[in-house]
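# after the sequence you'll find the predicted model.
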Amino acid sequence: MNYIEVTVTASPDYSDILIAELGELGYDIFQETENGFQAYITEDLFAEEAVQELLERYSFAGSFPYEVKAIAKQNWNEEWEKNFEPLLISEKVSVRADFHPKPEGVEYDIIITPKMSFGTGHHETTTLMIENQLTLNHVGKRVLDMGCGTGILAIMAKQLGAENVLAVDIEDWTVENAKENAEYNGCTTLEVRLGDASVLEGEAPFDLILANINRNVLLADMPVYSQLLLPNCPLVLSGFYTEDLPMLQEKAAEQGLTYESMRTKNNWVSAIFRKNGH
């Protein structure tokens, strides 16, 4: 299926707001530009009227010019390769494409070919999630990665010593891409599954759950995360803004999860919660 690229001209102050709003409309991939950002949505979900209505709601802040372009799935690599640069996270984790040389002196090296999937590490939420992962014990653990995108967090979990990793995403092409990336990184035992939280029914509990999705999905799936998490084990969330944190803290508390800490970058948040118990 083809994708629609919407290029929006906006100041940094309003880019984050508009990205969050477009996320609610089904746009699932975003890329910053010098003058704003690009948002991507599958052709079947695209409605230009919805984009116009959204931008008009923020007309009080000025004009937000935009352009629309169709992008064939097979051309996606060409699009991201134009701007994809290798990344170093916390001076420990290298995230690169296979055409970049491996840097010297890093502890962890992840090769990502994102294709149509979200999660190269360049978005704040992915970086924050990895920074939080580096603080948690993965050795011998059973880990769940919800909304896995490229599979970068699941691959990070394996490199940090996780014994059993399950990655889940709702898009078939994302699942395909995550499997490919797992193979690139030698994660032959990493399982990637198509679906939402409903495909977890009957699963054994996890020692660690990672979920980098969006606020509404996190709120809706919090009971599932709590049910599948072993006592005293961490849940790491991202995909939301600082102003959304109290809402997530309240929902987590209702499900027996205690808030521990958070990291922020450009108003994006990754927070760690822990399952109550003994």
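Great, that's in hand. Numbering: from 1, shown residues only.

# C-alpha from now on. contacts and neighbour counts both.
Will do.

# ok, now which ones touch residue 124?
Going by CA atoms under 8 Å, 6 or more residues apart in numbering, residue 124 touches 265-266, 268.

# so how do I select the buried members of the residues you listed in ChimeraX?
Applying 16 or more other CA atoms under 10 Å to the contacts of residue 124 leaves a buried subset, and the ChimeraX line that selects it is:
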select :268
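
# out of the contacts of residue 124, flag the one nearest to residue 275.
The closest of those to residue 275 turns out to be residue 268 (CA to CA; 23.0 Å).

# you'd agree residue 43 is up against residue 5?
No - in this structure residue 43 lies outside contact range of residue 5 using CA atoms under 8 Å: 9.4 Å.

# any common contacting residues for those two?
Here residue 43 and residue 5 have residue 70 as joint contacts, going by CA under 8 Å, 6+ apart.

# neighbour-wise, which of these two wins?
Remark: of residue 43 and residue 5, residue 5 carries more neighbours, 21 against 15, as counted by other CA atoms under 10 Å.

# returning to that earlier point: adding distance to residue 206 and secondary structure, write the contacts of residue 124 out as CSV.
CSV is the format used below for those (distance: CA to CA, whole Å; DSSP: H, G, I helix; E, B strand; the rest coil):
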residue, distance to residue 206, secondary structure
265, 28, strand
266, 31, coil
268, 26, strand
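
# wait, which of the contacts of residue 124 is closest to residue 19?
residue 268 (11.7 Å).

# dump the residue contacts of that closest one.
Shown in contact with residue 268 (CA under 8 Å, 6+ apart): 124-125, 238-242.

# now that we have those, which of them are buried?
For the contacts of residue 268, a neighbour count by 16+ other CA under 10 Å gives the buried set as 124-125, 238-242.

# those in helices, which ones?
124-125 (DSSP state H).

# make JSON lines out of the buried ones among the contacts of residue 268 and add distance to residue 258.
Below are those laid out as JSON lines (distance: CA to CA, whole Å):
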{"residue": "124", "distance to residue 258": "24"}
{"residue": "125", "distance to residue 258": "21"}
{"residue": "238", "distance to residue 258": "16"}
{"residue": "239", "distance to residue 258": "19"}
{"residue": "240", "distance to residue 258": "18"}
{"residue": "241", "distance to residue 258": "19"}
{"residue": "242", "distance to residue 258": "17"}
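
# putting a second one here so we can go through both:
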Amino acid sequence: MDFIEVTLKVNADFADILTAELGELGFDAFVETKDGFSAYIDEDEYSEEELEAVLSRYADLVQVEYATQRIERQNWNEEWEKNFEPLFIGGKVSVRASFHEKPEAAKYDIVINPKMSFGTGHHETTTLMIENQLTLDHQGKRVLDMGCGTGILAIMAGELGASEIVAVEIEDWTVENARENAALNNYEAIDVRLGGAETIAGDQPYDIILANINRNVLLEDMPAYKAVLKPEGWLLLSGFYTEDLPMIQERAAELGLNYISHRVKNNWVSAIFKAN
């Protein structure tokens, strides 16, 4: 199946808002551009009417220009290679493609070939999650990564010493990409599963659960996370805005999850909770 690329020319102040809105429509990969960003969606899921409806809601606030084109699946590597710059996160973590050199200063080195999967580290939520992961002891821990995308957070858990790692995604081609990236980083043992929260029901408890998805899915699936989280286990969440944090905190409190801290970048949030 091929993809639709929508390239939007928009003020940077609204780029994150529109990214989140398009994520709700099924767009699942985003690349920043000089004048805005490009968003990608499976061809059979694309609806120009839905896109226009989203943009019309912001017509009085910001001017948006967009263009679309169809991209063959085999050409995706060419698209991201043109735009994927290596990252250095938290002064310790290198995130790069296989064609980049490893920086000498990197304590942890993650190689990601994202294809069409979300999670190169360029989005604020991925960066924030990695920064929060760096604050937790993963050594010998059992870790779950929900909505794993490229598998970057699961791989980060491996770099930090996790002994067992499960990663879950809803798209079969994303699962394939996460497995490829896990192998690329010598973490073939990561158990990458196809599905949603139902796939973890009855699992042995986890020490750390990572979920970088979106507000609505987090609110719906948090009970499933809590059910497989060890007492005093850690839950790291992202994929929502600062204005959504109180709602996330309230839901967590209802489930016996204590709010610990959060980080913010360009209004995106990653929060840490701990089970009783």
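Arrived safely, thanks for sending. In this text the structure is predicted, and so the values were computed from the model without any measurement.

# what's the helix or strand for the equivalent of residue 270 of structure 1 over in structure 2?
Taking TM-score structural alignment, the alignment pairs residue 270 of structure 1 with residue 270 from structure 2. For residue 270 of structure 2, the host element (DSSP states H and E) is strand 268-275.

# distance from that strand to structure 1 after superposition?
Superposed on structure 1, strand 268-275 of structure 2 shows a mean distance to its aligned partners of 0.5 Å (mean CA distance after the TM-score superposition for structure 1).

# one more: stretch 173-182 of structure 2?
Averaged out, stretch 173-182 of structure 2 is 0.6 Å away (mean CA distance after the TM-score superposition for structure 1).

# can you give me the helices in the stretch 51-200 of structure 1?
76-81, 124-133, 152-159, 172-184 (DSSP state H, counting those that start in this stretch).

# just name the most buried of those helices.
helix 152-159 (a mean of 26; mean count of other CA atoms under 10 Å).

# what angle sits between it and helix 172-184?
Between helix 152-159 of structure 1 and helix 172-184, the angle comes out at 30 degrees (axes from the mean of the first three to the mean of the last three CA atoms, to 10 degrees).

# helix 152-159 of structure 1 vs structure 2, mean deviation?
For helix 152-159 of structure 1, the mean deviation from structure 2 after alignment is 0.5 Å (mean CA distance after the TM-score superposition for structure 1).

# which strands and helices lie in contact with that helix?
Secondary-structure packing of helix 152-159 of structure 1 (3 or more CA pairs under 8 Å, 6 or more residues apart in numbering; DSSP states H and E): strand 108-111, helix 124-133, strand 142-146, strand 164-169, helix 172-184.

# returning to what we had before: which among the helices of the stretch 51-200 of structure 1 is found nearest to residue 224 of structure 1?
helix 152-159 (18.8 Å).

# number of nearby residues for residue 74 of structure 2?
Count around residue 74 of structure 2 with other CA under 10 Å applied: 11.

# any idea how far it lies from residue 29 of structure 2?
Remark: distance between residue 74 of structure 2 and residue 29 of structure 2 (CA to CA, to the nearest Å) = 15 Å.

# just to revisit the earlier point, what would the helices of the stretch 51-200 of structure 1 look like in TSV with distance to residue 15 of structure 1?
As requested, those are exported to TSV (distance: least, CA to CA, whole Å):
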stretch	distance to residue 15 of structure 1
helix 76-81	20
helix 124-133	14
helix 152-159	25
helix 172-184	25
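
# so which of the ones you listed comes closest to residue 56 of structure 1?
Closest among the helices of the stretch 51-200 of structure 1, using CA to CA: helix 124-133, at 27.1 Å.

# for residue 234 of structure 2, what are its contacts?
Applying CA under 8 Å, 6+ apart, the residues near residue 234 of structure 2 are 207-209, 272-275.

# ok, 10 Å please
Contacts for residue 234 of structure 2 (CA atoms under 10 Å, 6 or more residues apart in numbering) come out as 136, 143, 206-210, 226, 257-258, 260, 272-276.

# residue 226 of structure 2 versus that one, what's the distance?
Taking CA to CA, one finds residue 234 of structure 2 at 10 Å from residue 226 of structure 2.

# now for these two: what residues contact both?
Joint contacts of residue 234 of structure 2 and residue 226 (CA under 10 Å, 6+ apart) are 206, 209, 257, 274-275.

# among the contacts of residue 268 of structure 1, which ones are in strands?
Members of the contacts of residue 268 of structure 1 lying in strands (criterion: DSSP state E): 238-241.

# hmm, which two among these are most spread apart?
Farthest pair in those, by CA to CA: 238 and 241, 8.5 Å.

# what touches both of these two?
Residues touching both residue 238 of structure 1 and residue 241 (CA under 10 Å, 6+ apart): 125, 214-215, 264, 268-270.

# residue 203 of structure 1 - how many residues pack around it?
8.

# what residues are up against the residue nearest to it when sequence neighbours are not counted?
Once flanking residues are discounted, residue 203 of structure 1 sits nearest to residue 228: 7.5 Å by CA to CA, 6 or more residues apart in numbering. Applying CA under 10 Å, 6+ apart, we find residue 228 of structure 1 in contact with 144, 200-209, 222, 275.
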